[in-house]
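> Sequence first, predicted coordinates after that:
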Amino acid sequence: MKNFYITTAIDYVNGSPHLGHAYEKVLTDVIARYRRMMGDNVFFLTGVDEHGQKVQQSAKAKGVPPQQFCDEVSQEFRAMCAKLDISNTDFIRTTEERHKKVVRQLLQQLFDKGEIYKAEYKGFYSTRQEQFLQDKDRNPDGSWPEIFGEVTEITESNYFFKLQQYQSWLIEHLKKNENFVFPRYRQKQVLEFLAEPLNDLCISRPRERLEWGITLPFDENFVTYVWFDALVNYYTAVIDKPEFWPADFHVIGKDILVPPHAVYWPIMLKACGIEPPRSLLAHGWWSINGAKMSKSTGNFVEPMAFADQYGVDALRYFMIREMSVGQDSDFSQTQFLARYNAELANNLGNLVNRTLNMTNRFAGGVIPAAETQDEVELELQRLWDKTRDEVLGLYDGFQFHIALERTFAFVTATNAYIEKRAPWKLGKSTDAKDQALLKTTLATIAEALRLATALLPAVMPSTAQKINGVLGYEPGAVWKDELTWSTRLTGKKVAETAILFPRPEKPAAEKK
């Protein structure tokens, strides 16, 4: 059994979960579930980033202590994970003592090695982004981009990490590890960023300006800034489980790839004598109805409410089916309902109901053994073998949207097989050959449904469980053994009916 460690970015608690947070968790969950199905021993980490000036200000504005504010918002992220059936092993919070301890240990280690020094800094500072800015961050007309909010010029003493001296090491590391960033074209962006000299990294804030942070172990008048706090959490979670380090995949949004996770993080780990992660997976952004997602303009989706209305697995399916990993995509109710009705209700749901209905109608609710088969059955079996092999390769390459397309093409082919065999006609015949063919047909569609379902647990865990349940089937412990055409459903008692994807009756939980 191979150990497999996968992490997500930790979400900043200055706001409630949105569609982007939901997608990142579901995407990572699909990978984690697939690796478990393949037999790996998976450790799946997610969590929240709870320190910083914006949290301190938000708590003050709300009139509550920062810790209380963090407790309340972090619970929203926990609830989202539970709601979306996320199978994380651990949920880390940067205010936890286990995390603070590791951060202080690493900071002291680097300070003792001379990797951290104190210097006076004069420059422009963005409170909104909690970062110092350079002239290259300005717009062409000299103004500051709106993303930075109010920008002020300040002079203060701070501690700096010797980032620049590791620049050549990182460039060489990226060249030796061409798959360090997925998709690969994102790795080129990292190297382009590294074409310019790096500045040493400011890693502290004076406590007189920011109290809500982890105090530097070598100077109590300062707290550590986000880089040596948030980025350390992935290591914190498995420090007592060294068999899982380094992380196999770290899943993040493309906006925080460069420089935080692709530059600062590996260099920080290198300086600490810790092996860097094996790979970063940078996913794209969702727009809503063709426009940028924004609560202020009302253009947003509440993932929890959407899941309540349409079902968790329907939302999971749409997000994974609609977005090519690494690319941007658009979330619209029109497209969601198109996939919901055509692919889930009318294709998969229809196949389930036809299988149950005809097995009950013509075989007393018990799946019969196939008595004969010809080229029609063999054609469907060959399609299954092709589908299975393609889907496994697509899952390995994170091409989940195409894997689902292939899976549902097989479901479509199974429905077409039913039309070709027309069991409702065979059931009216008293001819022995027709009756034998009827049994073969019922056995074939049940087995095809079982196999299609076997490809779905990573994306639609609840739906897969329900379908197996109505087929009277309990999958075995070794998932790959489930992917071979067989007679294992013979004699199973099926349910009378199942409504997996009911027709929506009320307006969607989507604002525009």
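Noted; the coordinates are in hand.
> going forward, measure contacts between C-alpha atoms and count neighbours the same way
Will do.
> Could I get the full set of helices for the stretch 251-400 of the chain?
265-271, 303-310, 312-322, 333-339, 350-363, 375-396, 400-421 (DSSP state H, counting those that start in this stretch).
> how about the ones you listed in a markdown table, adding mean neighbour count?
Shown next, in a markdown table, are the helices of the stretch 251-400 of the chain (neighbours: other C-alpha atoms under 10 Å):
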| stretch | mean neighbour count |
| --- | --- |
| helix 265-271 | 20 |
| helix 303-310 | 18 |
| helix 312-322 | 21 |
| helix 333-339 | 15 |
| helix 350-363 | 20 |
| helix 375-396 | 15 |
| helix 400-421 | 19 |
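> Could I get those helices in TSV, plus columns for distance to Glu510?
Output for the helices of the stretch 251-400 of the chain, formatted as TSV (distance: least, C-alpha to C-alpha, whole Å):
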stretch	distance to Glu510
helix 265-271	36
helix 303-310	7
helix 312-322	13
helix 333-339	7
helix 350-363	27
helix 375-396	30
helix 400-421	23
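> For Glu482, which residues are in contact?
Contact analysis of Glu482 by C-alpha atoms under 8 Å, 6 or more residues apart in numbering lists Leu451, Ala454, Pro475, Gly476.
> Assess the claim that the first one and Trp485 are in contact.
Yes - with contacts counted by C-alpha atoms under 8 Å, Leu451 reaches Trp485, the gap being 7.4 Å.
> These two: which is more packed in?
The residue with more neighbours, out of Leu451 and Trp485, is Leu451; 21 against 16, by other C-alpha atoms under 10 Å.
> Skipping its backbone neighbours, what lies nearest the more buried one in space?
Leu483 (6.2 Å; C-alpha to C-alpha, 6 or more residues apart in numbering).
> adding another structure so you can compare the two:
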Amino acid sequence: MATNKGKFYMTTAIAYASGKPHIGNTYEIILADAIARYKRAEGYDVYFQTGTDEHGQKIEEKANAKGITPKEYVDEVSGEIHKIWDLVNSSYDNFIRTTDEDHEKCVKKIFKKLYDQGDIYKSSYEGLYCTPCESFWTESQLVDGKCPDCGREVKPAKEEAYFFKMSKYADRLIKYINENPDFIQPVSRKNEMMNNFLLPGLQDLCVSRTSFSWGIPVDFDPKHVVYVWLDALTNYITKIGYDPDGSSDLFNKNWPADLHLIGKDIVRFHTIYWPIFLMALDLPLPKQVFGHPWLLQGGEKMSKSKGNVIYADDLVRMFGVDATRYFVLHEMPFENDGIITWDLVVERFNSDLANILGNLVNRTVSMSNKYFDGIVRKTDATDEVDESLKEVVTNAKAKVEEKMSRLRVADAITEVFNVFRRCNKYIDETTPWILAKDEAKHDRLSEVLYNLVESITIGASLLNSFLPETAEKIFTQLNTECRDFDDLDKFGLYESGNKVVEKPIMLFARLDQKEIEKQVEEIKAKQQAEFAAANGADEAKENDDAIDIEPKEEITFDDFEKMQFQVGEIIACEAVPKSKKLLCSQVKVGSQIKQIVSGIRKYYTPEEMVGKKVMVLCNLKPAKLAGVLSEGMLLCAEDAEGNLALMKPEKEMPSGAEIA
């Protein structure tokens, strides 16, 4: 058994029960599950909590529009979210709903405690209110006259409310953040919170509402309901047994949380409001809040009217649970937003899952049966190349450990697949089909197959946290089991004389791109029909004419100054092989030539591109797209239909001219 490393309490943000989550929302629960499974394998006693946030004005309005009660509405949506979380094989220990009776009872106690000790006071609020975000804003906080968080319209509002004295604890929180550098991760999120919110000074926070009724009533002033963040954030302690009058053993064991895993858009609430609430309750702060990036639909905004929303259940139906998990875990960068498209999923499925992993297991099992009736024996007929394989395999554990200690999950999976890549190379190096022709080399052939089975077993054991169903299928085919974590740097534990299955089962069969495209068109048509039925054809057109984009984090002028924009001239361009969307341009920027890959093949031919003057982001970190290196970005505008147009200077400007 792995060494017992103590408790590990982790949570996701609780999903807002306003509608069915798309794959960008679902990414968080898959990421959290991979971390929880990995921590269990390492030897931690993991308690993993998730759930749904079910109160607020937006839900009350949606329920009224459907002619049902808010409780009926959230019962339906929470059930849908619960079903999707189970569909993607998440191994949570507790699923909280903020309409749970025990949660509501504890929130009332918390509100009263904070009021009694003078942290909450009654006043009135006048400002500009954003209903989707359930937030008040001052005029100076708006961006282009709209909500700075979501970019939607705000309306003037005034109402009596209770407020929390945030400024009372601000200096204490600043000191804590400075003394605990791992508290907010990645570091860029910490800098944003400090510079944009804490250091300029905190305003007191509205913690009750009277303009709607769908919330937890304030016991001593029942016309007020507890405002969303004091309700939602406290779920992390209420559902493990916190009680101002005396907490449970489960709470005393698990608090403080070791990890709050949340989206980058709600870092402020979890790293400013939440720790201040905890300070007021005299409770320890969580050890780490990790704000992960977003998973975005590549090149287009997600919209049902356009039929391009990607849902987890569609991905699972078409590719399977583990292929869905693999894509979102492997393709998401540590800090920057990731991109998902149907084409990218197919490409990754065929190249990594089918070719690298599926083919490896199939070949190994097939050769074991063909040459030795499925019996895998260690013969010690070794060769120098064996040591190279064993070195890669036994070093993989430490590399995965290092990546996972910093929550670099995508990098950890890459290390696991490096084991499988090395196994494929080992097959090419040892040529078992040639060894099989020489009776004198059968011991050597047996040793080669033993080394492959042992290596795949270790690789599958490391893979188990990320793709548990696939790992289990591999263990079944090799007639073995998941290796104990502490033994994953040891080679040779597979029992000599074991027999693999007689007929291998292909883990991932290559996909037909055209068949997938056909299914995608059916999904698109269905979404558009559902949107039209719900909103009417005229409203659907009106919605498409309006352009709302996902708001990004605020940046400082210093952040902007880091970006280098220049005029470039395209001197050559060609289509990227095996991609329907990408063009590869050679762009002259001053005296340099940069190779830039862009997803604009639908809108420009390579011939049209040559000679154009364009705007270039020059200091973007190089990355490979469809296997081709890209050294910058061409700036484009996008209309409501998702059509792209290159941005170009209004007047003739020389190549290399700075855009400021």
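Arrived safely, thanks for sending. On a predicted model such as this, the values are computed, not experimentally measured, just so you know.
> Now do the contacts for the residue nearest to Leu451 of the first structure.
Taking C-alpha under 8 Å, 6+ apart as the test, what Leu483 of the first structure contacts is Arg388, Leu451, Ala454.
> Where in the first structure does whichever strand or helix holds Gln595 of the second structure fall?
For Gln595 of the second structure, the host element (DSSP states H and E) is strand 592-598. Aligned by TM-score structural alignment, strand 592-598 of the second structure falls on no residue of the first structure.
> and the next element down the chain from that strand?
Next along from strand 592-598 of the second structure, by DSSP H and E: helix 606-609.
> can you redo the contacts of Glu482 of the first structure as CSV with distance to Ser332 of the first structure?
As requested, these are exported to CSV (distance: C-alpha to C-alpha, whole Å):
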residue, distance to Ser332 of the first structure
Leu451, 31
Ala454, 29
Pro475, 35
Gly476, 38
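> I'd like to know which of these are part of helices.
Leu451, Ala454 (DSSP state H).
> and of the contacts of Glu482 of the first structure, the nearest to Pro502 of the first structure?
The closest of those to Pro502 of the first structure turns out to be Ala454 (C-alpha to C-alpha; 22.0 Å).
> The closest one -> the second structure?
In the second structure, Ala454 of the first structure lands on Ser461 (TM-score structural alignment).
> contacting residues for its match?
Ala471, Cys482, Arg483, Asp484, Phe485, Leu488.
> Including distance to Trp85 of the second structure, could those residues go into TSV?
Converted to TSV, the contacts of Ser461 of the second structure look like this (distance: C-alpha to C-alpha, whole Å):
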residue	distance to Trp85 of the second structure
Ala471	20
Cys482	24
Arg483	27
Asp484	27
Phe485	26
Leu488	30
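> Now Pro66 of the first structure. Nearest residue, chain neighbours left out?
Leaving aside its chain neighbours, Pro66 of the first structure sits nearest to Ala59 (5.1 Å; criterion: C-alpha to C-alpha, 6+ apart).
> what's the helix or strand for that neighbour?
Assigned by DSSP H and E, Ala59 of the first structure belongs to helix 53-62.
> can you tell me what part of the second structure the next helix or strand after that helix aligns to?
Using DSSP H and E, the next helix or strand after helix 53-62 of the first structure towards the C-terminus is helix 66-83. Mapped onto the second structure using TM-score structural alignment, helix 66-83 of the first structure spans residues 70-87.
> so who does the one residue sitting closest to the centre of the second structure touch?
Centroid-nearest residue in the second structure, with C-alpha atoms, centre = their mean: Tyr27, separated by 4.0 Å. Neighbouring residues of Tyr27 of the second structure by C-alpha under 8 Å, 6+ apart: Leu295, Val328, Leu329.
> just checking, it is part of a helix?
Yes - checked against DSSP: H, G, I helix; E, B strand; the rest coil, Tyr27 of the second structure lies within a helix.
> And it, what's its match in the first structure?
Correspondence of Tyr27 of the second structure to the first structure, assessed by TM-score structural alignment: Tyr23.
> do Ser388 of the second structure as well
Per TM-score structural alignment, Ser388 of the second structure is aligned with Glu379.
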